[in-house]
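Novice: Take this sequence and fold it.
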Amino acid sequence: MTKAALGMLQNDTLIPGLTPSGEYKLQAMLSSIRPGPTKGFASVQCEFREYDGSEVDLCPRSLLRRTIKTAKSHGLQFLMGFEVEIVFMSRSPEGTFMPMAESRSHVWSSARALHGSGKLDMLTEIYDTLLSAGISLEQWHPESADGQYEFVLPPLAPLEAVDTLLQAREIITTVAANHSLRATLLPKPFEHQPGTAAHVHISISSPDGDDPTVYEAFYAGFLKHLPAIIAFTYTKPASFDRVRDGFWAGGRWVAWGTQNRETALRK
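Specialist: Down below sits the predicted model:
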């Protein structure tokens, strides 16, 4: 893989200072191998490596491993569980994407969202395929936008949680494609409806994790770095459209709150 890929913009242009020369190799992390994303196949997560086998500083997975190690040296351990929000869309005769058929009956957490041809079959296949890959859902339910669903992944150690998130997304989008649907993670597919996010539940699972001096310091560190974190997590203009005030989407403020859906960090 070309080294320039880590500094390439969405329009395939390079940021200043990079050249098209040089390559990394991908090293399979066999501990992450799972069946899927469809029957007869398996998938595995990889890390970037130099050709001499050394780690690459900019590899996201390697960086996460090092961060976990640093936290452990401070006596901190974590559990993380992701929510996969996703919108299923069908293709119109003109080739554009639109909410899948009958999605106007869509209601948050209501069985009405299962009405219509093929929805329950697809969702059941998603559940079964995830289970065969060793991914046990905590729950799944219709969300608020047309054709939008949420799949709640189990609490896991951080590295396994992120691997599971990526593999679950691949399974969900592949099953949807096999049912002639497009599964999109676009943050704001509809202007006047709730957007799509990837919320994460984080627990400090080390013995003193419920000590206010520990978790309040964690909150403070998170909020201090939140503006920089957003540079990586809000990667599209639609990401900022999603967090407009009044949509229960985290809002515009660097803030935390107790059960407050208008803050980025919710206790």
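
Novice: all contacts plus neighbour counts: C-alpha atoms, from now on.
Specialist: OK.

Novice: how about the strands of the stretch 101-250 of the chain, start to end?
Specialist: Assigned strands in the stretch 101-250 of the chain, in chain order: 139-142, 148-152, 182-184, 200-204 (criterion: DSSP state E, counting those that start in this stretch).

Novice: Tell me which of the ones you listed sits nearest to Asn260.
Specialist: Shortest distance between Asn260 and these, using C-alpha to C-alpha, is found for strand 200-204: 14.2 Å.

Novice: before we go on, could you also do this sequence so I can check it against the first one:
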Amino acid sequence: MDELVTLLTTDLVAITRGRGFMPAALEGYLTRGCGWVPANMALTPFDLIAEDNPWGSAGDLRLMPDPATAIRLEGLGTTPLHTYFSDITGLDGTPWECCPRSLLKRAVAALEREAGLVPVAAFEHEFQILGADWAPAPAFSIAAARRADPFGPGLMGLLKAAGLEPEMFLPEYGTDQFEVTCRPAGALAAADRAVALRMIVRELAAHQGWRASFAPKTAPDGVGNGVHIHLSFRDREGQPATYDPARPGGLSEAAGRFAAGVVRHMPALLALTAPSPLSYLRLVPHHWSAAYSCLGLRNREAALRICPIPELPGTDPAKVANFEFRATDATANPYLALAALIFAGLEGLRAGLAQPPLVNTDPSGMTEAERARLGAHRLPESLPAALEAFRADAAVQSWLPPVLSDCLVAVKRKELSLVADLTPEELCDRYAAIY
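Specialist: Prediction:
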């Protein structure tokens, strides 16, 4: 059967795009890559280019595939899915300053160089199946899992074949909603896995005649689809470096300072981690989705949550300790979101910030004075407010090349203009069809 090999990159609006060729030409393309255009980074989710992008019609780039990211999957009812994730480079092969994947590499290198920490990450995805003719079933139930059969086992098998190390598949709280997780990996591999997982879920759902949507909301009053980014650290010798049982929440001193940096810069981070107008229908209090910039211990209303450690024989707390950033969704580019978190944490380490107080109840139920004492501040409630915080945070601006920051703002302003007149229902429908 004929097939195509596709070199892929994921842009500012988390759309994975690329160019394909016949397998017989693979060796040459692995060496020289294929052509790409700077203004492709200025595409909105609706395939209109932001007019005030930094490049216009000028410039040429290359998609340079990473051989370690090869995926080839059969059994999807069409031709095999054969892909490579790519870095965007100049014509001479040097990294392009606006390449999200290369930015994540720079963040990882900076954290190890300056703090001696190597990040380990995992992306936890929620999505909904649209178009399936299923009878109702209780949330989290075996009935909800079995009525989708063989989707669950088929998905886990495909993820395993693709090298993603799938960990768990479960029916979630929302209507026809599922969650899927993969084992932790190095930061770059984790972000690659996030992109691959979304791609494979959509392929398999389409094969069943359904549509899988990772949109933050598919209905205004429905349960949101989040992406939780789990983080832990190892030192340069590969030993766990996240846990200290003598400290609050069990976080090591370095992990606590890292968490402080994330909390301090969280309002600006939302422009990269919750970067669509629809994201803010999800980020509201009482929805376990993170509406306040604070650190919590096993508190699902905290935007940064220290995850529980099983207290069972044979469990090594140092190996399983981690925290998760919850104010993320699938309209975010995984490379940019994770790079931003790493840079934010590194700022906390550079400044020697103290670990934030633990907020272990819903901040919206506190008084203003209580929230102020704990440093639990309401996060931006709209994309324009997040973009304003993004532009105002000098540290965040220093992490990104100015041209990338300018492009992001231009794209998001264009995106906002294209949906300005939509009702919440229309907004959900529009994004559910894309994400």
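
Novice: In TSV, list the strands of the stretch 101-250 of the first structure along with mean neighbour count and distance to Arg261 of the first structure.
Specialist: Below are those laid out as TSV (neighbours: other C-alpha atoms under 10 Å; distance: least, C-alpha to C-alpha, whole Å):
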stretch	mean neighbour count	distance to Arg261 of the first structure
strand 139-142	18	18
strand 148-152	23	16
strand 182-184	21	23
strand 200-204	16	13
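
Novice: Ok, which of those comes nearest Ala4 of the first structure?
Specialist: Nearest to Ala4 of the first structure, of all the strands of the stretch 101-250 of the first structure, is strand 182-184, at 26.9 Å by C-alpha to C-alpha.

Novice: Where do the helices of the second structure begin and end?
Specialist: Assigned helices in the second structure, in chain order: 26-32, 100-115, 142-146, 151-161, 187-207, 253-273, 279-282, 317-320, 334-351, 368-374, 383-392, 394-399, 402-419, 424-432 (criterion: DSSP state H).

Novice: Show me which parts of the second one are buried, residue by residue.
Specialist: Meaning helix 100-115 of the second structure. Buried positions in helix 100-115 of the second structure, judged by neighbour count with 16 or more other C-alpha atoms under 10 Å: 100-104, 107-112.

Novice: Dump the strands of the stretch 101-250 of the first structure into TSV; add distance to Ser132 of the first structure as well.
Specialist: Listed next are the strands of the stretch 101-250 of the first structure as TSV, based on distance: least, C-alpha to C-alpha, whole Å:
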stretch	distance to Ser132 of the first structure
strand 139-142	16
strand 148-152	16
strand 182-184	20
strand 200-204	23
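
Novice: what do we get in the first structure for His123 of the second structure?
Specialist: Rather than His, residue 123 of the second structure is Phe. Alignment note (TM-score structural alignment): Phe123 of the second structure maps to Phe82 of the first structure.

Novice: show me the contacts for that match.
Specialist: Residues in contact with Phe82 of the first structure (C-alpha atoms under 8 Å, 6 or more residues apart in numbering) are 152-155, 161, 165, 198-201.

Novice: mind listing what Pro171 of the second structure touches?
Specialist: Counted by C-alpha under 8 Å, 6+ apart, Pro171 of the second structure has contacts 139-141, 144-145, 177-179.

Novice: cool, now which of those residues survive the switch to the first structure?
Specialist: Checked against the first structure using both residues aligned by TM-score structural alignment, their matches' C-alpha atoms under 8 Å, the contacts of Pro171 of the second structure keep these contacts: 139-141, 144, 177-179.

Novice: a markdown table for those, including distance to Leu418 of the second structure?
Specialist: Listed next are those as a markdown table, based on distance: C-alpha to C-alpha, whole Å:
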| residue | distance to Leu418 of the second structure |
| --- | --- |
| Ala139 | 35 |
| Phe140 | 37 |
| Ser141 | 39 |
| Ala144 | 37 |
| Gln177 | 28 |
| Phe178 | 30 |
| Glu179 | 30 |
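
Novice: quick one: which of those is nearest to Leu278 of the second structure?
Specialist: Gln177 (17.8 Å).

Novice: Not counting residues beside it along the chain, what's closest to the closest one?
Specialist: Distances taken as C-alpha to C-alpha, 6 or more residues apart in numbering place Gln128 nearest to Gln177 of the second structure, at 4.2 Å, with adjacent residues excluded.

Novice: Now do the one you found against Thr175 of the second structure, distance only.
Specialist: Note on Gln128 of the second structure: its distance to Thr175 of the second structure, by C-alpha to C-alpha, to the nearest Å, is 7 Å.

Novice: These two: who's more crowded?
Specialist: Gln128 (24 against 19; other C-alpha atoms under 10 Å).

Novice: Excluding covalently adjacent residues, which one is nearest to the match of Phe123 of the second structure?
Specialist: Phe82 of the first structure's closest residue in space is Val200 (C-alpha to C-alpha, 6+ apart), at 4.4 Å.

Novice: which residues does the one you found contact?
Specialist: By C-alpha under 8 Å, 6+ apart, the residues touching Val200 of the first structure are 80-83.

Novice: Ala254 of the second structure and Leu295 of the second structure: what is the separation?
Specialist: 15 Å.

Novice: Neighbour count for the two, which is higher?
Specialist: Taking neighbours as other C-alpha under 10 Å, Ala254 of the second structure and Leu295 compare with Leu295 leading, 31 against 25.

Novice: And that one, what's its match in the first structure?
Specialist: Aligned by TM-score structural alignment, Leu295 of the second structure pairs with Trp256 of the first structure.

Novice: Verify the contact between its match and Leu265 for me.
Specialist: Yes. The pair Trp256 of the first structure and Leu265 passes the contact test of C-alpha atoms under 8 Å, sitting 4.6 Å apart.

Novice: Overlap of the contact sets of these two?
Specialist: The contact sets of Trp256 of the first structure and Leu265 overlap at 219, 223 (C-alpha under 8 Å, 6+ apart).

Novice: and Leu153 of the first structure, how many neighbours does it have?
Specialist: Other residues within reach of Leu153 of the first structure, judged by other C-alpha under 10 Å, total 23.

Novice: what's the counterpart of it in the second structure?
Specialist: Aligned by TM-score structural alignment, Leu153 of the first structure pairs with Cys182 of the second structure.

Novice: Please name the nearest non-neighbouring residue to its match.
Specialist: In this structure, Cys182 of the second structure finds its nearest non-sequential neighbour in Pro166, 4.1 Å apart by C-alpha to C-alpha, 6+ apart.

Novice: Likewise for Pro189 of the first structure?
Specialist: Gly195 (6.7 Å).
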